[in-house]
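# give me a model of this one.
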Amino acid sequence: MSKKEDSRGKKGSHQTELYAEVPSTCLPIVYSPEYNITFMGLEKLHPFDAGKWGKVIHFLKEEQFITDEVIVLAREASEADLLVVHTARYLNRLKNAILEGSREWSLVVATITEIPPLLFLPNFLVQRKVLKPLRTQTGGTIMAGKLAMDRGWAINVGGGFHHCSSDKGGGFCAYADITLAIKFLFERVEGVARATIIDLDAHQGNGHERDFLEDRRVYIMDVYNRHIYPGDGYAKRAIKRKVELDWGTEDMEYLQKVELHSEGALNEVRPDIIIYNAGTDILDGDPLGGLAISPQGIIKRDEIIFRAARRRGIPILMVTSGGYQKKTARIIADSILNLHRQGLIGEEAVEGAGPSHVPLMMSKSVSSGAMFSAI
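Next up is the predicted model:
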């Protein structure tokens, strides 16, 4: 373990497998085949592409940017890991079915995922086929948080469940991975005292906003369509830099606002880490996002955020969050490839980077549809 952190944390926290050492030969890109939800076709009843994460990895391999050997394999978050943020009552509600006669009804999971037929399936299958993938993505985000501090950047190809808070899920978000990643860093990594969340998913990130409402260590910038899910006025009080968009916002206006406000946010408070929620549901034609950003606009948006982080020497963790069209996986892959071409991510961030220091390139000195809500 690094001198900066250990598996039990600075305050004698629980033992975790998520902060295990990662070989220096790996890129800080976290993924597991367990991310993908395939369940007798029922996943198709929600507009979310429940296999998009594997498609992103396929495209990155096709372009010869990564191989299986350099990917960091995500581990499933344990119950003890989840209890760092979640209440035992909430986790029990996810775990336990409602008994009626001889049937077990997975009401809570069916409500969170917005796939009503899950009600009629055996609870053990729902746990294995739906919640386990989401727990693995959550573990991936926590792992990527430590990797970002070690290497200067990290990407979890999944995660970004920004509608889930400590005691409530929704919008296909069952676990509060963003909150968990930040809390793990605060508890376990020396020198991490402030975090900035830049949430650019089309939907308001009400989950992490509720979790950090009274926490001055966390600065939240949120850019979202003001007219869609969740419209959580209470959670909005946590947003330090709020940018509300109208239906059909296009590239020019959007990118100007993203650049202006991300620069403003990072100039206002210098964090020890940026958590970047890079939802692709801003894409023109997305059934839930209601915005009109082009694929090129999404790629440019991600470049703006990574460039702002690198210019200031701030480690950055990216999660992929929402995106409800089949072509979003290709766009995510293209964006990652562009970040590499621009020199903002890649092997140069790994070479010479041990877990006890930040690499030179990142030196610390220097969402509603008619029927569905969404990540």
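
# please count neighbours and contacts with C-alpha atoms only from this point.
OK.

# which residues sit in contact with residue 285?
Going by CA atoms under 8 Å, 6 or more residues apart in numbering, residue 285 touches 291, 292.

# again, but for the one 10 residues further on
Taking CA under 8 Å, 6+ apart as the definition of contact, the neighbours of residue 295 are 283, 331.

# how far away is it from residue 327?
Residue 295 sits 9 Å away from residue 327, going by CA to CA, to the nearest Å.

# over to residue 57?
Residue 57 is 14 Å from residue 327, by CA to CA.

# neighbour-wise, which of those two wins?
residue 57 (25 against 15; other CA atoms under 10 Å).

# now the more buried one, nearest residue through space, not along the chain?
In space, not counting the residues next to it along the chain, residue 57 is nearest to residue 333; the distance is 7.5 Å by CA to CA, 6 or more residues apart in numbering.

# can you give me the helices in this protein?
For the chain, the helices defined by DSSP state H cover 52-62, 79-82, 88-95, 107-113, 123-126, 132-151, 177-188, 206-211, 233-236, 251-268, 295-312, 328-341.

# Proceed likewise with the subsequent sequence, for comparison:
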Amino acid sequence: MPHPTELYGETPPTCWPIVYSPNYNISFLGLERLHPFDSGKWGKVIGYLREERLVTDETVVAAREASEEDLLVVHTKRYLNKLKWSFVVATITEIPPLVLLPNFLVQRRVLRPLRMQTGGSIMAGKLALDRGWAINVGGGFHHCSGEKGGGFCAYADITLMIRFLFDRVEGVSKATIIDLDAHQGNGHERDFLDDKRVYILDVYNRYIYPGDAYAKRAIKRKVELEWGTEDAEYLEKVDVHVRGALNEMKPDVIVYNAGTDILDGDPLGGLSISPQGIIKRDEIVFTIARNRGIPIVMVTSGGYQKRTARIIADSIINLHNLGLIDKAHDPSVMAINSG
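Okay, here's the model as predicted:
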């Protein structure tokens, strides 16, 4: 029997399947500025969506923190115990001064926000099955596996989301991960290396972190990009390979890791995609998923520039304006057509 969890409660039909909590944002003595990641981007995304009157505080689904019991569905006790050492968290988050802080502060100000986002991803997975689509404004920690964190990723939220669905939702036995972050998603790849129920499409810059050759064995459709890849080539590859992946296996759910570190000028991504290219990319993925009647859940993953929050919000607004997402409760209403 699955353990009791607070992450699979009922959501009012008046809510959009958009998951967020103000506790996603990391702010602690300015230390967050020592990492290129905008650790307040999630709140900014919601702020822009509020300004456009797409959501209100009442219509956003409030994320809940993943409990230790929730995390143990994927993580080993040994790994979770390691996070009680500040130097381990400093290494994973790439913020060296965290070494100097007592762990209770690191837990409260750094790890709790990441556990909130992880809970949000698990909740969004269930919502996508209920509503046809869902977006967690955070999450996408694709460098973390059950046994090891890294690259700012302390919890394996993608693996957890899928495992929860397999264990708890009748009729869900196949999942496709579409990972379009600029970096290889080695965490979920290691977790699902020998699991034929999970099909992984990964499109990434071949020359950057993590270069995990062992994890690459899990990728069913591998698209390795050159430095400075631009919109036209990138969008054509996304369109061709998303369709190809879904032709090879029709999943019960799509997990879309929608990193914005592909943006031109990103200090870590090394690609040259325009803001309009990112918006078009998300449109392509959602259009294909909706046209095929496959539930899709999006997580926001990497993105290391101040302007990425605006781009994520603009992309969600574009999806709404095109009728690819709306508040309908019945998934059959959401599907543009089936087939």
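
# looking at the helices of structure 1, which one is packed in the most?
Each of the helices of structure 1 was assessed for mean neighbour count using mean count of other CA atoms under 10 Å. The highest is helix 132-151, with a mean of 28.

# what number of residues lie near residue 360 of structure 1?
Around residue 360 of structure 1 there are 17 residues (other CA under 10 Å).

# middle-most residue in structure 1, spatially?
residue 160 (2.4 Å; CA atoms, centre = their mean).

# okay, the aligned residue in structure 2 for that residue and residue 122 of structure 2: tell me how far apart.
In structure 2, residue 160 of structure 1 lines up with residue 140, judged by TM-score structural alignment. With distances taken as CA to CA, residue 140 of structure 2 is found 11 Å from residue 122 of structure 2.

# ok, residue 131 of structure 2 next?
For residue 131 of structure 2 relative to residue 122 of structure 2 (CA to CA), the value is 15 Å.

# what of residue 288 of structure 2?
23 Å.

# among the helices of structure 1, which is nearest residue 361 of structure 1?
Of all the helices of structure 1, helix 295-312 sits nearest to residue 361 of structure 1, with 7.7 Å by CA to CA.

# just to revisit the earlier point, return the residues in contact with the spatially closest residue to the match of residue 160 of structure 1 that is not a sequence neighbour.
Excluding the flanking residues, the one nearest residue 140 of structure 2 by CA to CA, 6+ apart is residue 301, at 4.1 Å. For residue 301 of structure 2, the contacting residues are 138, 139, 140, 141, 142, 181, 257, 258, 259, 260, by CA under 8 Å, 6+ apart.

# which of these has the largest number of neighbours?
Most surrounded of these: other CA under 10 Å gives residue 139, at 32 neighbours.

# my read: it touches residue 123, true?
No. The criterion here is CA atoms under 8 Å, and residue 139 of structure 2 misses it with residue 123 at 11.2 Å.

# alignment lookup: residue 197 of structure 2 to structure 1.
Residue 197 of structure 2 maps onto residue 217 in structure 1, by TM-score structural alignment.

# and the gap between its match and residue 238 of structure 1?
For residue 217 of structure 1 relative to residue 238 of structure 1 (CA to CA), the value is 12 Å.

# which residue, other than its chain neighbours, is closest to the equivalent of residue 39 of structure 1 over in structure 2?
Using TM-score structural alignment, the partner of residue 39 of structure 1 in structure 2 is residue 28. Closest residue in space to residue 28 of structure 2, ignoring its immediate chain neighbours: residue 109 at 6.4 Å, by CA to CA, 6+ apart.

# quick one: neighbours of the aligned partner of that neighbour in structure 1, just the number.
Under the alignment (TM-score structural alignment), residue 109 of structure 2 pairs with residue 129 in structure 1. Using other CA under 10 Å, residue 129 of structure 1 is surrounded by 18 other residues.

# what's the spacing between residue 129 of structure 1 and residue 120 of structure 1?
Distance from residue 129 of structure 1 to residue 120 of structure 1, by CA to CA: 14 Å.

# what of residue 99 of structure 1?
For residue 99 of structure 1, the distance to residue 120 of structure 1 - CA to CA - is 12 Å.

# now do the shared contacts for the two.
Contacts common to residue 99 of structure 1 and residue 120, judged by CA under 8 Å, 6+ apart, are residue 105.

# who has more neighbours out of these two?
residue 120 (14 against 10).

# what sits against the spatially closest residue to the more buried one that is not a sequence neighbour?
Distance criterion CA to CA, 6+ apart; nearest residue to residue 120 of structure 1, sequence neighbours excluded, is residue 105 at 6.4 Å. By CA under 8 Å, 6+ apart, the residues touching residue 105 of structure 1 are 97, 98, 99, 119, 120, 121, 122, 123.

# so stretch 225-233 of structure 2 matches what in structure 1?
Residue span in structure 1 matched to stretch 225-233 of structure 2, by TM-score structural alignment: 245-253.

# one step back: is it possible to export the contacts of residue 105 of structure 1 to JSON lines including distance to residue 264 of structure 1?
Below are the contacts of residue 105 of structure 1 laid out as JSON lines (distance: CA to CA, whole Å):
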{"residue": "97", "distance to residue 264 of structure 1": "46"}
{"residue": "98", "distance to residue 264 of structure 1": "48"}
{"residue": "99", "distance to residue 264 of structure 1": "52"}
{"residue": "119", "distance to residue 264 of structure 1": "46"}
{"residue": "120", "distance to residue 264 of structure 1": "49"}
{"residue": "121", "distance to residue 264 of structure 1": "49"}
{"residue": "122", "distance to residue 264 of structure 1": "50"}
{"residue": "123", "distance to residue 264 of structure 1": "47"}
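
# ok, the counterpart of residue 192 of structure 1 in structure 2 - how many residues close by?
Using TM-score structural alignment, the equivalent of residue 192 of structure 1 in structure 2 is residue 172. Residues lying near residue 172 of structure 2 (other CA under 10 Å) number 17.

# many thanks, have a good one.
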